[in-house]
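K.L.:
Test case, fold it:
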Amino acid sequence: MSDNNEHDGQASPLQTPALAENDSQPERLFHPPQPGMEIWHQNKLYTIGEPINRGNFGAIYACSDEWGNQLVAKVLVPRNQSYEEVRSRWLDEADKLLHLRHPNTTYIYDICEHRDTFYIIMERCEWTLHDIITATPNYDGSVWFMPIARCILQAIHFMHRHGYVHKDLHHKNIFTSLIPNELVRTHPPAMVFKVGDFGISRLEGDIDPINTILAQWMLPPESLAPQEFGHIGRVTDIYHMGLLFLSIIEGQIREFSREEILDGVPRQIAEGLDSPYSRAIAKALRRHTADRTRTALEFWRDLNSSFRTDQSASTLSMSSMTSSKR
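P.N.:
All right, here's what the predicted structure looks like:
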């Protein structure tokens, strides 16, 4: 352990910090960070910036380190929870982030505890998929679709291979990471799309089909009528990706009612898309889990096949037009 651990006395992010056994300790209280606050952890200095966003269980702050990396600090906010309950949630989310490190998942730099408050230090991503769809001038879903789909599907394929189900794939949990050109800083950065927010992700075998947490505005059919449509699992992520891809192609954020989900409206809309990817997306949005696309890799193969078929048809069409002019 480094000498600078005296600044906060916390353990390594790859270790589980031990709870003190002294019951006479003063009550542990949450201390939200202030802009400009510095946190030392294992000979690393993090400077907290302005707040960026706040959710039900966490607040996001701008953050930087001594290398000049632009980061964010996720601060876990108690919601009528004890110190031990928040600590357990912190360790659970950090463990997922550490085990699910992949080029297309948001990268975790560190975890630390400072003044009885829990931090997860992560790479900073500039925009969400929601931002891209709603704020990009002259947005064209056909241009954005395949690069985004490839990144998302790779990340989910990796998660599923390790037994996890994300359960919360929506347009505000897909992020863009900008990779700078270190040699020529004036050049535009490269853009990579990443899956983030693993707060309610679970190992598939640990999912409680009755009490599992899901976003109410994107419930899959199996959560509404499991006896008819099947059970929540990896194919639930496939369904959620189908909803995402529908939004990317259409260029609008859709939300469906319970009745529309049960009636199969998302699949029907996908079938009516003027897009070569219509059939592949509709297959992922089938109500019955047994009939749905089975894996992220299968989904990618279906999309790729659609793309190649469309390209071949376009080539034949151009060839036919050229011949007719001779």
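
K.L.:
When you work out contacts or count neighbours from here on, use the C-alpha atoms and nothing else.
P.N.:
OK.

K.L.:
ok, residues contacting the helix or strand harbouring V235?
P.N.:
Here V235 sits within helix 234-250, counting by DSSP states H and E. The contact list for helix 234-250, computed with Cα atoms under 8 Å, 6 or more residues apart in numbering, reads 133, 140-142, 144-145, 149, 156, 160, 164-171, 204, 218, 220, 222, 253-254, 266, 270, 275, 281-282, 284-286, 289, 292-296.

K.L.:
One more, please, to line up against the first structure:
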Amino acid sequence: MAFEEQLVNGRYRLLGHLGRGAMSLVWRARDERLDRVVAVKQFLHEPGAGAEVCERAIREARLASRLRHPHAVAVYDVFEDAGSMYLVMEYVPARSLTELLVERGPLPRCDVVRLGRQLGAALAAAHGDWLLHRDVTPNNVLVSDDGTARITDFGVSRALGEHPAADEGVVVGTLPYLAPEVARGGEAGLPSDVYSLGATLYTALEGTPPFGTSDDPITLLRRITENQLTPPVHDGPLTAVLMRMLERDPAARPTMQEAVDLLAAVGRPAPPGPPRRSRLRRAAVTGAAACLTSISVAAGLTLADRPATTAAAPVEHPPTTVTADRTVRSTTTAAVPVPAHPSDGPARHPTAAEPSEPAEPLVAGGCTARYEVTNSWPGGAQAQVTVHNDRPTRLTGWTVTWVLPGGAGIRDLWNGTLTQRGSAVTVTDAGWNALVEPAGSATFGLNQELTAGAPAVPVLSCRTS
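P.N.:
Reported below is the predicted structural model:
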């Protein structure tokens, strides 16, 4: 049966369906007074619920109209016609993020970062006006063909300090993206939106929500409240930011604006312009990554490969310790070889026939570490370290140590905890990635600052606990 156009409120001509939700229909329409295309949301209701629907429509319009931002869908008007409530919104020729993920699968990291910065900026503006969205999900994100993202559907939003009676005793939001405090029946706050945006971006990057999906809402609620998060497949600075946004404790999460700033910093050391030819020699050059061209140098490393005994030259700064979700800027002094004993004379580097003595591990053997340079640019490089479990049992913690070559310093580190004294580097697990199954692996990454020369592959020691 062909669709027949109809005019509502004497002004908006409905041209066709755009979508349908549990409580509404969305139409593409023309505003004949202003001669522009708009989206019109028609609220559905059961007999006898008209007053409640009217209140909900007016409330959504009132709250959403407070937010004017290029990455939020604007609300123009609200009215009643023939017993139905309508909300007039900006028309955005776009698909929901859910539809995009179904079509393309997980998105490249650079696309996820761009989405996060855009959506986070709109939500930060809302938070600046003390407005909570309360239902940030891929369904409520519209993505245009040019990659522009907009947050929409403020149907369950509310202003801080406002407590509608209808919300009492009701968990508001979409289960896979609920913050733990909301899933436990607590009140939503600004950190809850941060969590839901983190869960949405996690889904875009990993292809599944942080706590998976389930047809049983009780099972899903238990996973969320018990923080049974699915370990992320991807590593890197973006994952570190998302894990901060997904902290179980609301107080430990960044604010929305801080999250935007963290996302903006992801990948910042990468050089602009066309890919540069690697200055590394004897390196295997890999293919281009989805978002930037990277040059990889792989080196398998074992516990038997140890450097000569070294001691760091004096530095004026105390040891630097950095957790997984923060970065460090430091300048280190090159390590100076010293004799193992004062009477031994000049330090000697071990040869293949004369291996150096291994450092005392927390547990002898058990893991190996592999250092790989994944990108380089003038004055810096990015690397990934893979920790492999060589034991027949699960690792419950790991530590990787090495000595920085002269002229090198660590600028950023993610997915691990860094302690640095001079040129001596120690990285331990970040807690959430401490457990490594037999034959499994965990990774962490870092950005280096180089004052001279090309990035070098250090010799690593791996210890278990």
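
K.L.:
re earlier: pull up the aligned stretch in structure 2 for the helix holding V235 of structure 1.
P.N.:
Aligned using TM-score structural alignment, helix 234-250 of structure 1 spans residues 190-206 in structure 2.

K.L.:
Just give me the mean distance for the matching stretch relative to structure 1.
P.N.:
With mean Cα distance after the TM-score superposition for structure 1, stretch 190-206 of structure 2 departs from structure 1 by a mean of 0.9 Å once superposed.

K.L.:
now stretch 36-43 of structure 2
P.N.:
Counting by mean Cα distance after the TM-score superposition for structure 1, stretch 36-43 of structure 2 comes out at 1.8 Å.

K.L.:
Now find how far off-centre that stretch is within its chain.
P.N.:
33 Å (Cα atoms, centre = their mean, to the nearest Å).

K.L.:
So which bits of that stretch are buried?
P.N.:
Within stretch 36-43 of structure 2, the residues scored as buried using 16 or more other Cα atoms under 10 Å are 37-43.

K.L.:
tell me which element T176 of structure 1 falls in.
P.N.:
Going by DSSP H and E, T176 of structure 1 is in strand 174-179.

K.L.:
by contact count, what packs against the helix or strand just after that strand?
P.N.:
Downstream of strand 174-179 of structure 1, the first helix or strand assigned by DSSP H and E is strand 190-195. When contacts are defined as 3 or more Cα pairs under 8 Å, 6 or more residues apart in numbering; DSSP states H and E, strand 190-195 of structure 1 sits against helix 141-161, strand 174-179.

K.L.:
most tightly surrounded among the ones you listed?
P.N.:
Stretch with highest mean neighbour count among those: strand 174-179 (a mean of 20; mean count of other Cα atoms under 10 Å).

K.L.:
T47 of structure 1 falls within a strand, correct?
P.N.:
Yes - assessed with DSSP: H, G, I helix; E, B strand; the rest coil, T47 of structure 1 lies in a strand.

K.L.:
In this structure it contacts M37, no?
P.N.:
Yes - with contact defined as Cα atoms under 8 Å, T47 of structure 1 reaches M37; the gap is 5.8 Å.

K.L.:
okay, the two: which has more neighbours?
P.N.:
T47 (19 against 11; other Cα atoms under 10 Å).

K.L.:
show me the contacts for the aligned partner of the more buried one in structure 2.
P.N.:
Following TM-score structural alignment, the counterpart assigned to T47 of structure 1 within structure 2 is R13. Counting by Cα under 8 Å, 6+ apart, R13 of structure 2 makes contact with 5-7, 29-32.

K.L.:
Would you mind checking those residues for buried ones?
P.N.:
Taking 16+ other Cα under 10 Å as the criterion, what is buried in these is 29-31.

K.L.:
ok, the aligned partner of M256 of structure 2 in structure 1 - contacts?
P.N.:
Residue pairing (TM-score structural alignment): M256 of structure 2 is matched to A296 of structure 1. With contact taken as Cα under 8 Å, 6+ apart, A296 of structure 1 is in contact with 153-154, 156-157, 238.

K.L.:
ok, A296 of structure 1 to S82 of structure 1 distance?
P.N.:
Using Cα to Cα, to the nearest Å, A296 of structure 1 is found at 38 Å from S82 of structure 1.

K.L.:
Quick one: average offset of the stretch of helix or strand A264 of structure 2 belongs to versus structure 1, please.
P.N.:
If you go by DSSP H and E, A264 of structure 2 is part of helix 256-265. Compared with structure 1 after fitting, helix 256-265 of structure 2 has a mean deviation of 1.5 Å; criterion: mean Cα distance after the TM-score superposition for structure 1.

K.L.:
Distance check, the residue mapped onto I151 of structure 2 from structure 1 against G272 of structure 1.
P.N.:
Using TM-score structural alignment as the criterion, I151 of structure 2 maps onto V195 of structure 1. Distance, V195 of structure 1 to G272 of structure 1, by Cα to Cα: 28 Å.

K.L.:
neighbour count winner among those two?
P.N.:
Each of V195 of structure 1 and G272 has its neighbours counted (other Cα under 10 Å); V195 has more, 27 against 11.

K.L.:
wait, isn't the more buried one in contact with T105?
P.N.:
Yes - look at V195 of structure 1 against T105 with Cα under 8 Å: they come within range, at 4.7 Å.

K.L.:
which residues are common contacts for the two?
P.N.:
Counting by Cα under 8 Å, 6+ apart, the common neighbours of V195 of structure 1 and T105 are A155.

K.L.:
Report the central residue of structure 2.
P.N.:
Per Cα atoms, centre = their mean, the C-alpha nearest to the average position across structure 2 is that of L242, at 2.9 Å.

K.L.:
Residue in structure 1 paired with it?
P.N.:
L242 of structure 2 maps onto I281 in structure 1, by TM-score structural alignment.

K.L.:
show me what contacts that match?
P.N.:
242, 245-246, 267, 270-271.

K.L.:
Just give me the closest of these to P226 of structure 1.
P.N.:
Taking Cα to Cα as the measure, P226 of structure 1 lies nearest R267 of those, at 18.1 Å.
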